[in-house]
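Participant: the following comprises the amino acid sequence and a computationally predicted model.
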Amino acid sequence: MTSSSSKRPKKGSGRGCGPWFVTAGLVLLGAAGYGLYHLSDINSPGAAGCTVTADGDSMDLSPEQASNAATIAAVADSRGLPERALTIALATSLQESRLSNVDHGDRDSLGLFQQRPSMGWGTEKQILDPVYSSNEFFDSLVKIKGYSRLPLTVAAQRVQRSGYPEAYAKHEADATLLSAALTGRKPAALSCTTGADAADSAGGKFGDTAKVKARLTREFGGHVRPVSGGAPRTVKIASAPGGGAAEGDGARHGWAVAQWAVAHAHDLKVEQVSFDNRRWQAAHSGRGWQRQKPVTAAKGASAPVPSDAYVQITVAQ
């Protein structure tokens, strides 16, 4: 891979159009982009979608957008990066691909960040791997001195070398809201509705705990370690980073893992996610996260394990 300074700016196609065609094209593109990003039927019967809410603000995402955002967040977590790094990455992907892992773009641009094989970002296959492309983005971002204190447009532009650097700014508010949920700063701020057709469109009705564990390990790295025990069909993860007992920022990290699981519920066939006396269930996904009564010990019994010590992800089977 070449350094970020050697990646060329993305430029327009240079094709000429009359004013009417340009205006009409912009209107059509704008409508298409709005329809993809703000899904009008996201909560309609049979539809699958996700919503992020916090402090009175909300944002709608498709299952693909939510799962890609959660993967970017997990990669940032695995690297120990601050929330600002994730916000910059999410705003960049929202602008470049609408958080979709597209196999096309300007010239040879591909993937979540529209990275170009010809500019040293990797092979086509590598760039279309969300974990790889996210790591490549962060590799370039962390080389920028003081990136977390720079305006988002400046930081994103120094990585992307885009022909339209000002465009990143319009996504900052949404990226900030989304990163707050995916890092656990706003507990239970992300919820997904699986929809009546979710199982079929996701490739079947049943999940696989081995697949969930593999995805968790690959995306979060050593920051998550599934532990033994727990109910059948359930993956149990210690909420503290590294798999130790929950302490310090364990609750926040636990929520990051829990939100990741809900964001991937559609493709991993997740039936239920439980953490910190709250539960999300696919069968009642329209209700979002629901509070559960804290577990209390019977008289003479040892104290129960704190509810924020483990995240439990149960797959359909």
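Facilitator: Arrived safely.
Participant: make it CA atoms for all contacts and neighbour counts henceforth
Facilitator: OK.
Participant: residue 181 contacts residue 191, doesn't it?
Facilitator: No: the criterion here is Cα atoms under 8 Å, and residue 181 misses it with residue 191 at 9.9 Å.
Participant: any shared contact partners between the two?
Facilitator: Counting by Cα atoms under 8 Å, 6 or more residues apart in numbering, the contacts common to residue 181 and residue 191 are 52, 259.
Participant: just the helices in this protein please.
Facilitator: Using DSSP state H, the helices of the chain run over residues 19-37, 63-78, 83-97, 124-127, 130-141, 152-160, 172-182, 198-201, 209-220, 250-263, 265-268.
Participant: give the other helices and strands that the fourth one contacts.
Facilitator: With contacts defined as 3 or more Cα pairs under 8 Å, 6 or more residues apart in numbering; DSSP states H and E, helix 124-127 has these neighbours: helix 130-141.
Participant: so who does the residue nearest to residue 111 when sequence neighbours are not counted touch?
Facilitator: Nearest non-adjacent residue to residue 111, counting by Cα to Cα, 6 or more residues apart in numbering: residue 101, 4.5 Å away. By Cα under 8 Å, 6+ apart, the residues touching residue 101 are 68, 110-112, 128, 130.
Participant: take this one as well and set it beside the first:
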Amino acid sequence: MKTSGILAVLAAFSTSVLAAPVDNAENTEILERANLPDLNAVQSAHARSIIDEVKKVGVGMHGCEAAITTGLTEESQSSLRILANKNVPASLNYAHDGLGSDHDSIGIFQQRAMYYKDIACDMKADCSAGLFFNGMKDIKGWQTMDIATLCQKVQRSAYPTAYQKYTGTAAKVCKAGM
């Protein structure tokens, strides 16, 4: 008898809890902030770090789109993930989302360690974005240049047409994050 009485109380309590109103607007807003368009949680966190750097250095929407496009495209491995590389043993000492294998390229932007020697910076989204923006600002006319063309001029990729694939996604991400 005691057990059935307890179960009856629990059943009544759970029904009232389930029937309680929920502030769906607030919960929906939290969920929408969780991930930027077409990105998972890891990618969104890195994109937000890049966007913070965009705001800090003042390169606007155009700079944001170039950086996010590059981060999504590079090495077809990065996809806005921070990659270490066994060819750069020091990169393994930093937080990373996976391993890349292209020469000595590391981080979101797959920056070559032979040129970008500050491995700690290369392995952080905001700092490596700053390096990307430094190179971008050296390009005459970057402010109005086609995004895919701009990415190629900064990165000098062996696959110059690859950037075009992600310009639309980058535009959505930047619009949502800025």
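Facilitator: Arrived safely. Source: prediction; values computed, not measured.
Participant: quick one: TM-score?
Facilitator: Here the TM-score for the pair of chains, by TM-score structural alignment, normalised by the length of structure 2, is 0.68; 128 aligned residues with a Cα RMSD of 1.5 Å.
Participant: measure residue 121 of structure 2 to residue 129 of structure 2 for me?
Facilitator: To residue 129 of structure 2, residue 121 of structure 2 is 9 Å away according to Cα to Cα, to the nearest Å.
Participant: these two: which is more packed in?
Facilitator: Neighbour count, other Cα atoms under 10 Å: between residue 121 of structure 2 and residue 129, residue 129 has more, with 29 against 16.
Participant: the more buried one contacts residue 50, doesn't it?
Facilitator: Yes: look at residue 129 of structure 2 against residue 50 with Cα under 8 Å: they come within range, at 5.9 Å.
Participant: if we can go back for a sec, how close does the counterpart of the residue nearest to residue 111 of structure 1 in structure 2 sit to residue 46 of structure 2?
Facilitator: Alignment note: residue 101 of structure 1 maps to residue 82 in structure 2; criterion TM-score structural alignment. Separation of residue 82 of structure 2 from residue 46 of structure 2 (Cα to Cα): 8 Å.
Participant: which neighbours do these two share?
Facilitator: Contacts common to residue 82 of structure 2 and residue 46, judged by Cα under 8 Å, 6+ apart, are residue 125.
Participant: start to end distance for stretch 267-281 of structure 1?
Facilitator: End-to-end distance (Cα to Cα), stretch 267-281 of structure 1: 15 Å.
Participant: also stretch 117-134 of structure 2?
Facilitator: 15 Å.
Participant: what's that stretch aligned against in structure 1?
Facilitator: On the basis of TM-score structural alignment, stretch 117-134 of structure 2 is assigned to residues 122-139 in structure 1.
Participant: now the matching stretch: buried residues?
Facilitator: 122, 124, 127-128, 130-138 (16 or more other Cα atoms under 10 Å).
Participant: separation between residue 134 of structure 1 and residue 100 of structure 1?
Facilitator: Taking Cα to Cα, one finds residue 134 of structure 1 at 13 Å from residue 100 of structure 1.
Participant: same thing with residue 263 of structure 1?
Facilitator: Separation of residue 263 of structure 1 from residue 100 of structure 1 (Cα to Cα): 14 Å.
Participant: the more surrounded of the two?
Facilitator: residue 263 (32 against 22).
Participant: so what does that one match up with in structure 2?
Facilitator: Counting by TM-score structural alignment, residue 263 of structure 1 has no partner.
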